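[1] Compute the structure for the input listed below.
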Amino acid sequence: MNIIHVIVLAIIEGLTEFLPVSSTGHLVVASALMGIGKDEFVKLFEIVIQLGAILAVVVLYFKRFFRSIDFYVKLVIGVIPAVIFGLLLKKKIDMLLESPLIVAVAFVVGGVILLFVDEWFNKPTIDDEKQISHLTALKIGFFQCLAMVPGVSRSGASIVGGMTQKLSRKAAAEFSFFLAVPTMFGATIKDLYDFYKHNTISAAEMHQDIVTLLIGSAIAFVVALLAIKSFITFLEQKGFKLFGFYRILAGIVIIILYYSTNVLHTV
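    Below you'll find the model as predicted:
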């Protein structure tokens, strides 16, 4: 990757991390379009910059992280499914991350669901994180695991999961944001450990890697700061339908490109 690749991918991550459109899916497709090979460092980069974007949640909702111990209990419970399935399916997930076609199919399927989700779950009874039970947090955590398939969208899966449990769109979105913090922190630490454990690199290469990761994370963080509040406002007013149409259109375009050119074939 060169610096242009780093900047472009980080901006895409910051813009899409909290939208129900799959940041990972967009990164996979963008990497293929820019001809970035899927080596181990690129996979690491795409995970680490997600944590950079998600740290924007800690800044914007700083006071919410000091509400109560029970807040953290819910986050721990909610992240348990991702930890279990992530450890069990790590190799399979890494293989899926190389396939734009899988992203495209997930885009279309997820888009169809988003067209109707506002009508399916239109009678919420929970408007605040404090009303979420431990069991509900666990159920939302299982929904979040669907995003291990690139293109599904972590935020989309967990928000819809929250809405199935009677959370309002805003409450579901915010809990999805909170749940992302321990999820992506754990994924980042594990991927960093695995990468540097299994790859022998020089001090100079490690320095360059760290600089690249920091630049990407910083850009994703700043862009995410600008995106989060806009998304919450839009979601409250308009719902999910526009995101559904976008996903379906994007998925169809990716499928056409995949079968009509070699641009999006696994590199």
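
[2] going forward, measure contacts and count neighbours with C-alpha atoms only.
    Will do.

[3] which secondary structure elements does the lengthiest helix in the chain contact?
    Longest helix in the chain by number of residues (criterion: DSSP state H): helix 203-238. Secondary-structure packing of helix 203-238 (3 or more C-alpha pairs under 8 Å, 6 or more residues apart in numbering; DSSP states H and E): helix 3-16, helix 40-60, helix 169-198.

[4] Give the buried residues for whichever helix or strand comes after that helix.
    With elements assigned by DSSP states H and E, the helix or strand that comes after helix 203-238 is helix 241-260. By neighbour count on 16 or more other C-alpha atoms under 10 Å, the buried set for helix 241-260 is 241, 243-245, 247-248, 250-252, 254-255, 257-258.

[5] what's the closest of those to Glu17?
    Among those, Phe243 lies closest to Glu17 (C-alpha to C-alpha), at 13.3 Å.

[6] Check whether that closest one really touches Leu114, as I assumed.
    Yes: using C-alpha atoms under 8 Å, Phe243 is in contact with Leu114, at 7.0 Å.

[7] Could you pull out the residues contacting both of these two?
    With contacts defined as C-alpha atoms under 8 Å, 6 or more residues apart in numbering, no residue is shared by Phe243 and Leu114.

[8] Second input sequence below; structure requested for side-by-side comparison:
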Amino acid sequence: MEYLIICLAALIGSGLTLFSGFGLGTILVPVFGLFFPIEIAIMLTAIVHFLNNLFKLFLLGKNANRNVVFRFGIPAIAFAFLGAYLLSLLTEMHSVLDYQIENHTFEIMPIKLIIGIVLLFFSLFEVIPSLTNLQFDQKYLPLGGVLSGFFGGLSGNQGALRAAFLIRANLSPQSYIATGVVIACLIDISRLFIYSKEIIIHHNQFDYLLLGLATLSAFIGAYFGNKLLKKVTIKNLQTLVATMLILFALLLILGVI
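    This is a model prediction of the structure:
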């Protein structure tokens, strides 16, 4: 069952992220998190996300705006390292609070608490109109890189922030998509460099067949997404997934999962 759920999530998420700040990382982290510890879920998402971005880079990369990539991407790389490093520190911390309900004991772990808060924050971008339509002037592109890189390194969720800053960069639709892909690749490279030690340590917990199928599903979503998904369908799906993301984030914060 997890194969079907994760592959379907990768397919849909990859298709959505072609033309929206909402996409693969937002969907895959909580879906992987249903079957793996949250730190493993983030690493698996990072791998699928990076491979899928390489595929999209091959398809679209020539249309990227180099100036925007430089102004946004350089700060994003640096702060993606910082976010990923913070994640590695959080995985080593003990629980901050234990509580019991009937015969069940729950632990509130720092990593789950922080990731839950981050996921909750980004889910609000999908349900609150003022955040969904948030835009920043071009002069704030480096700040956008800082924020996008940091949260991308920490949790893999940064597409909504990236979109809010890039949408005002006066890019054509093709250049907007391609520039976002290049920046996402840069952030993925940075965080995977930091994650690499943990990936090596926990590699025996990975299901490589599942990882391969999820990546293939993301490829298919990237290729066909723009043709198969209508805008109204995307909006409805965004609302549904955002609601589930809020629930997942709250369960993480409370130590239930």
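
[9] re the thing from before, closest to Pro150 of structure 1 out of the helices and strands packed on helix 203-238 of structure 1?
    For these, the distance to Pro150 of structure 1 is smallest for helix 40-60, at 11.9 Å, taking C-alpha to C-alpha.

[10] how much does that closest one stray from structure 2?
    Its aligned residues in structure 2 lie a mean 1.9 Å from helix 40-60 of structure 1 after superposition (mean C-alpha distance after the TM-score superposition for structure 1).

[11] now that helix, how far from the centre of its chain.
    9 Å (C-alpha atoms, centre = their mean, to the nearest Å).

[12] Show me what the helix or strand just after it is packed up against.
    Proceeding C-terminally, helix 40-60 of structure 1 gives way to helix 69-88 as the next helix or strand, assigned by DSSP H and E. Under the contact criterion of 3+ C-alpha pairs under 8 Å, 6+ apart, helix 69-88 of structure 1 touches helix 134-144, helix 169-198.

[13] now with 6 Å?
    Here helix 69-88 of structure 1 touches helix 134-144, going by 3 or more C-alpha pairs under 6 Å, 6 or more residues apart in numbering; DSSP states H and E.

[14] returning to that earlier point: from the buried residues of helix 241-260 of structure 1, pick the one nearest Ala106 of structure 1.
    Gly251 (7.7 Å).

[15] Can you tell me, leaving aside adjacent residues, what's nearest to the closest one?
    Nearest in space to Gly251 of structure 1, with sequence neighbours left out and distances taken as C-alpha to C-alpha, 6 or more residues apart in numbering, is Ala104 at 4.2 Å.

[16] count of residues packed around the one you found?
    28 (other C-alpha atoms under 10 Å).

[17] and if you look at Ala80 of structure 2?
    33.

[18] now do Ile128 of structure 2
    Neighbours around Ile128 of structure 2, by other C-alpha under 10 Å: 11.

[19] How about Asp39 of structure 1?
    10.

[20] corresponding residue for Asp191 of structure 1 in structure 2?
    If you follow Asp191 of structure 1 across to structure 2 using TM-score structural alignment, you land on Tyr195.

[21] Distance check, Gly35 of structure 1 against Asn262 of structure 1.
    11 Å (C-alpha to C-alpha, to the nearest Å).

[22] out of those two, which sits in the more crowded spot?
    Gly35 (15 against 12).

[23] Apart from its neighbours in sequence, what residue is nearest that one?
    Closest to Gly35 of structure 1 by C-alpha to C-alpha, 6+ apart is Val267, at 7.3 Å.

[24] For Asn2 of structure 1, see how far away that neighbour is.
    17 Å.

[25] ok, these two, which is more surrounded?
    Val267 (15 against 8).

[26] Quick check: the aligned residue for Ser217 of structure 2 in structure 1?
    Counting by TM-score structural alignment, the partner of Ser217 of structure 2 is Ile219.

[27] Apart from its neighbours in sequence, what residue is nearest that match?
    Ala10 (5.8 Å).

[28] separation between that neighbour and Arg169 of structure 1?
    On the measure of C-alpha to C-alpha, Ala10 of structure 1 and Arg169 of structure 1 end up 27 Å apart.

[29] and these two? which has more neighbours close in?
    Taking neighbours as other C-alpha under 10 Å, Ala10 of structure 1 and Arg169 compare with Ala10 leading, 30 against 24.

[30] shouldn't the more buried one be in contact with Gly216?
    Yes: assessed by C-alpha atoms under 6 Å, Ala10 of structure 1 is found in contact with Gly216 at 5.1 Å.

[31] what sits in contact with each of those two?
    Between them, Ala10 of structure 1 and Gly216 share no contacting residue under C-alpha atoms under 6 Å, 6 or more residues apart in numbering.
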